[in-house]
Each structure stands twice: as C-alpha cells, then as structure tokens.
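Colleague: everything below, folded, please.
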Amino acid sequence: MNWQKRLWRPESSFRLMAKLLQVNWLYVLLICALAGVGYLALYSAGGGSAKPFAGPQAVRFGFGLLMMVLVALLSPRVLRWLSVPIYLLSITLLGLVLRMGHVGKGAERWISLGGMQFQPSEFAKIALVLALASWFYRIDPVRMGNPLRLIPPALMVLLPVALVLKEPNLGTGVIIGVIGATMFFSAGMRLWQILILVAPIPFLGKFVYAHLHDYQKARIDTFLHPEHDPLGAGYNIIQSKIALGSGGMWGEGYLRGTQGQLNFLPEKQTDFIFTMIGEEWGYAGAVSVIALLGILVLGGMLISLRSRNQFGRLLALGISVDFFMYCAVNLSMVMGVIPVGGVPLPLVSYGGSAMLTMMFGFGLLLSTWVHRNEKDRPTSDVAE
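Modeller: Okay, the predicted model is just below:
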C-alpha cells in the first residue's frame, strides 16, 4: 500500500488548498475585469464579431489565467531556482531573433514557435525581473556600496537591452532599462551611484538620434510636427487624436465609433486600442479604464510592501513597474505625448506574447502575496 500513499498524501492536498485560499482573488478579479474590457474593445475592432481578434484573445487569456494560478502556487525557493534557467532562455530567444527572426514593419522582433509568432523581448522583461530579484536576494544590502558587486547585475540588464535595441526595438529597450534601474535603486543602490549612471544620459541624445533607423527618426519628427505629413508619417497620431476628441464625455456608443468602424484608425486592435475605447466610451469610459489600470499598479505595489522578504519585495516591484511602463508608454503614445512605438496596452491590445508573458508576471506577483509572510534568513545563510 506504500504506492497508494505516495500517490495521494492528505497533508500535500491540504497545503495546496491552503495556498489556493491564500491567493488574492480580488486582484485576480480585477485582472479578469481588464481582460473583459479588452474583449469588448477587440469585439468592436472586429466589426461586431468575435473573429478575428476577440475570440483568439479570450482563448489566450483562459490559458494565461490557468498558468497564472499555477505560478502563484510556486514557492519563492522554486522561483529562485528557476530564475537563472529562465533568464538564460530569454537571452537565447533574443539571440535567435537576430538570426532567424520574422521581419515586420522594419524590425526583426518575432520568431515562430509551434506555428505561433512569439516576441521574446516581452518575455525578457519578466525574466530580467526574476533574475535581478534572485541576485539581490543573495546580497547583503550593506555591501551594495561596493561598485564591484553591481557589475554582474548591470551586465544582466545591459545584455537584453543591447539585444533588443539590435532588433531594433527602442521602446522595449528603454522599458527594460527603466525596470533594471528601478530594481537597482530598490535593492539599496546609493544615490551617488545612480547619479553617475544617469548623468551622461542628457548628453547622449544627439548621438543616439544619429544612430537611429530611418523609421525611428521619422517617428520622432512626426511626434514634433505631425501636421507636416498628415497622410503619411503623421496619419496615425492625427487619426488617434481625432478619434479621442470625437468621443466627448460619454462616447459615440459601443460599435458606433466612426474612426474605428470606418477603418480610418490604424492598428486599432493593437497599439491604438485605447483610442477606440475613448471614441466609443468617451471620456468617462477612458478614465474608468485608466483607473482600473492604476488600481492594478497600486495593488502590485502594495503586495511588494506587504512582503516580508527581499526577494518577494523586488519581484513584486519589478512586475508592477513593468505593467506601469506598458500602460504609461501606450497611453502617452496614443495621446501624442510621446512618439508612436510598438508598445501594447496589457491585456487589452490584441497579441499573444504580451498577454501570456504579462499573465506569467501576474502569477509571480500573486506568488509573492501567497508567500508574503516568509521572512528573510540571516545574511550569512542567504547563499543557496
């Protein structure tokens, strides 16, 4: 009867059930609400049909939801053990993009996996957060004053940034850099060290602009003067502003947005999905969606603050910053505050890579909540 005991252990089942009860189901409900907004917007983008956008997106979300709950049950020890393999996998995938990637709109960002187009740069952000949280967990914050101890994690950030910029993908490269800098600061990096790192940035603008690709320069020039080419490079942002403005306070009505339904609005299912929401749901609907995004960001920050161990704090913070940067860049882009770039609105824009990697990230965030009461061990015992 020993084999029966091995197959089913009551104490293991009780622990699993206890972890499931510990999951922050309110946060899960908010995630589902945001995905619901995305489904309605994509249904409208498809002309009042679940095909070709809303239906596949719902299937992806269902798979992502299951993955998120399973990841939430993983212990911090398992996540720390997986951090290095996941990071190395992300770097390998970024390298494969440069050798055999799919070219689209002037950039080489996708690879084919099992018949699906996958964007490794999205996965690289989550992998970096996991790797940095694991690294800083093993270092005594007091020793952060030694610059030599910052070289390995700095290289961990610079490597994916360099590979992503090589694609080229400037927007995602900047987001990865911001995530890394935030985690450095939160891990105990000294202010003078941060100033040394950021001091050259204002003086690199001209150098960076000179080495941008032509389409990237066009985006910046269009951002500054969109009216110079209203039917060419400036078309996207001009149509986006028209759609947002036409929504008024309460919107033109669901499935009744003129710019979106008459296909004047480009990329309405991906980059400019929020513009469709603003046009059809108006200012009230747009602000409500922004509020929902803000609640998810703040919820992630609160989970970080509630964690009693360094690994959980940094992990939750990194995921929250990643989600915030997604939202901030996309919303600023469609409103004309920053140049247009290929950054989707998480769980709302159509696309599998961003959806699944963000759901994996939310799983890490919920794992931090489930194991929030685990304390750090003494520094001398941290190395595993």
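Colleague: could you use CA atoms for every contact and neighbour count after this?
Modeller: Noted.
Colleague: list the contacts for residue 351?
Modeller: 57, 270 (CA atoms under 8 Å, 6 or more residues apart in numbering).
Colleague: this one as well, want them side by side:
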Amino acid sequence: MTGSQLFSQRANGGLGSRRGLWSILHLDPILLLLLLVLVAGGMVVLYSGADRNFAVVEAQAVRMGVALVVMLVFAQLDPSVYRRWAPWLYLVGLGALVAVLAVGVGAKGAQRWLALPGLPRFQPSELMKLVVPMMAAWYLSRHFLPPRLSQVAIALAIVLLPMGLIVQQPDLGTALLVGAAGLFVVFFAGISWKLITAFLGMVSVAAPLMWFFVMRDYQKQRVLTLLDPQSDPLGAGWNIIQSKTAIGSGGWSGKGWLQGTQSHLEFLPESHTDFIVAVLAEEFGFIGMLVLLSVYLLIMLRCLYIAVNAQDSFGRLLAGALTMTFFIYIFVNIGMVSGLLPVVGVPLPLISYGGTSSVTLMAAFGVLMSIHTHRRMITA
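Modeller: This next block holds a predicted model:
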C-alpha cells in the first residue's frame, strides 16, 4: 500500500480510526455529546422537580433511551430517502389529522390522539413537526431559489393546511411549532423582505379576527392572564405568579439542588413538565440558567453549521428549519414560564418530563446527523 493510499484510507475513516466509527454509525460526535450533556443535566433537575420521585426519573430514562434509538435509526437513512418520501408522508399525516378530528381519542377537553388496533395510542400532530418542513423543503428545493410569489403561496398552503387541522383539535402550542417549522423553510428559501413585511401585516390584520372566531375561551383566558396575572391570583394567574416567584428567588447561585421551596412545597404546578425551568432557576440560580442556555446555544450553533454545509438545497432548508424549530421550543417555554408569553403547553426540550416531544426532537437531530454524515461520505 502506497503512502497516498494509506492517507486516503485514513481520511475516509479506515484502519479502525475514531472518525471511521462515527462515519459507520452516521453520528456527529460533537452534537451527540452536547445532547447527552443536556439529557443528563435534565435528569438531575427532573429528580428535584418530581419531588425526589425516582420512578419518574426511571420512566424518563426509558423514554430518552427510546428517543436515542430513534435518532440513531433516522441518522442511518440517506437524505435522499427523506426527499423521496416527503410527499407521501405529508399525505399520510394529513389523513391522520383528519382521522383525529373524526374518530380521535379525547382527553382533558382535547381530541389529539389516534388509537389504531395493534398500535399504541399516538399523536399525529407530533409527526407533522418533521413532515411539514420536510414537505416544504421538498417542494421549494425543486425550483430555482429564491422562489417566485406563486411558489411561496403554494409553500404557505403546505404549511397552513395541517396547522389549521391541528388548531381544531385544539392544540395551539403544537400548531404554532408545526407552522414555525414550515415557515422557517420558506424564510430560508430566500424570500424578499417585502413579502415578509406583507405576511406580517396580514397576520396583524387577522389577529383580531382570530380572537373572535378561532380562539377558544380557555385560550383567550391565557392571553388575559398574561396581561394581568393578579386579576385571578388564586385561579388562572396562579401558575405564572408562582413560576415568576420561583425564578426570582433563585438569585445569582440558587438555593441549592433539592432545596427549592416553590416546587417542594407544591406552590409551583407542573414542576416536572412545562414549568421545570422554574425549578432549575430556583435551585441553580442565574448561573444554572446561563449554563443551560449555553448548552442550548452550542447545540444550535452546531446544527446551523450542519445546515450551512449541507450538500443541496433540500438539506440546507430542512436542517435550518429543524434547528430553528428547536429554538422556538426553548423560546416559547422559557417565555411562558417567565410571564412573557401565554401558557401554551410547550415543554422545555429534552428537560421536561415526557416522551412524545423528546422522540420527535431526537428524530429531528437524527435527520440533521444524516444530512451531515452522508455529505461527508459522498465528498470524501
């Protein structure tokens, strides 16, 4: 074997090198390490948020294990597979959303799940967080970019149709995440600022109409509570008031792990799910929040790096949209817990207790790793 052949083999991950192992697994080691750090830290906070209930932590660990396996599976598929299957997955997803409205399983006043014979109950709207940006990226990547006005209109229809079906369940939080994922694809396709301004103007005009004709009574109450939590301090405003109290009492360094009073004395509701960031802020203070946000920032920077270096338009649009959807999760959850946004039931990604959102997020990271690692193999 000549020196040039040996160098080529090592560059492509041969001779059992570390890079070769990651290439075989189709995983990005930097992104994987950051995700594992986030999940491990989340388990620590969850143990406290669940009032030292180790069974909750065990259940979450099982869910995270399943989510990691899903990520590994999604990473193995070539991006061309996602491009080829995007239209069919979109049609199946729309059919499932219609089925939810017709024969779905209801709970707590919402009808969001399907229970098919032989399958566990599942929430089709969660799948659309991946399928909608995939479909929008498939459509726009088939045309020259930036897209023309007619192409933008079709892409918006692709996004708004499932979003409207999800709103009817009703599930405003998931609808916003699905809509944001698709709209980020349209934005990254390079539309003009005039179109963006016009779209924002249309949203502003439609907002009052949504208040009267779209939003449910409980959704209106959430907005009113955001504007004045003290109007009903023992009812609708209780969650926000206690959450802000927990965050403010943490100070610079926090009260210490397992020493939070708002959560352990049961003032703070949903302390291990939607409001878990208040537990973190109370026990670890500003420093703990800074560490959490730094890990989130590093994850997003790595994902944006993957998006910028994607091999084709489909990969760039999809990777960019999935990255920004992750950001929306963080922004909405911390915003609502801090009293800056209405409470819409969006969990803190990979920290809050729950399996569905974690599996969806890990699947998205698997797609990102697929885009990155398959690109390296092709260009090697």
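Colleague: give me the TM-score for these two chains.
Modeller: Here the TM-score for the pair of chains, by TM-score structural alignment, normalised by the length of the second structure, is 0.88; 360 aligned residues with a CA RMSD of 2.3 Å.
Colleague: for the stretch 51-200 of the second structure, just list every one of the strands.
Modeller: Secondary structure of the stretch 51-200 of the second structure (DSSP state E, counting those that start in this stretch): strands located at 105-107, 110-113.
Colleague: superposed on the first structure, where does the shortest one end up, distance-wise?
Modeller: It refers to strand 105-107 of the second structure. Compared with the first structure after fitting, strand 105-107 of the second structure deviates on average by 3.4 Å (mean CA distance after the TM-score superposition for the first structure).
Colleague: give the buried residues for that strand.
Modeller: residue 105 (16 or more other CA atoms under 10 Å).
Colleague: packing partners of it?
Modeller: Applying 3 or more CA pairs under 8 Å, 6 or more residues apart in numbering; DSSP states H and E, we find strand 105-107 of the second structure packed against strand 110-113.
Colleague: ok, the aligned partner of residue 230 of the first structure in the second structure - contacts?
Modeller: Per TM-score structural alignment, the equivalent position to residue 230 of the first structure in the second structure is residue 233. Taking CA under 8 Å, 6+ apart as the criterion, residue 233 of the second structure is in contact with residue 241.
Colleague: same check, this time on residue 34 of the second structure
Modeller: Residue 34 of the second structure is in contact with 295, 298, 299, counting by CA under 8 Å, 6+ apart.
Colleague: can you rerun that using 7 Å?
Modeller: 295, 299 (CA atoms under 7 Å, 6 or more residues apart in numbering).
Colleague: what is the equivalent residue in the first structure for it?
Modeller: Checking TM-score structural alignment: residue 34 of the second structure goes with residue 30.
Colleague: residue 263 of the second structure maps to what in the first structure?
Modeller: Residue correspondence, TM-score structural alignment: residue 263 of the second structure in this structure matches residue 260 in the first structure.
Colleague: grab the longest helix from the first structure for me.
Modeller: helix 273-306 (DSSP state H).
Colleague: list the helices and strands that helix packs on?
Modeller: Counting contacts by 3 or more CA pairs under 7 Å, 6 or more residues apart in numbering; DSSP states H and E, helix 273-306 of the first structure packs against helix 235-246, helix 310-334.
Colleague: export those helices to CSV and tack on distance to residue 88 of the first structure?
Modeller: As requested, those are exported to CSV (distance: least, CA to CA, whole Å):
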stretch, distance to residue 88 of the first structure
helix 235-246, 37
helix 310-334, 18
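Colleague: any idea how many residues pack against the aligned partner of residue 150 of the second structure in the first structure?
Modeller: Counting by TM-score structural alignment, residue 150 of the second structure lines up with residue 148 in the first structure. If you count neighbours by other CA atoms under 10 Å, residue 148 of the first structure ends up with 9.
Colleague: any figure for the gap between residue 148 of the first structure and residue 162 of the first structure?
Modeller: 21 Å (CA to CA, to the nearest Å).
Colleague: please apply the same query to residue 101 of the first structure.
Modeller: 16 Å.
Colleague: and these two? Which one has more around it.
Modeller: Counted by other CA under 10 Å, residue 101 of the first structure and residue 162 do not tie: residue 101 has more neighbours, with 21 against 15.
Colleague: leaving out the residues flanking it, which one is nearest to that one?
Modeller: Excluding its sequence neighbours, the residue lying closest to residue 101 of the first structure (CA to CA, 6 or more residues apart in numbering) is residue 111, at 4.7 Å.
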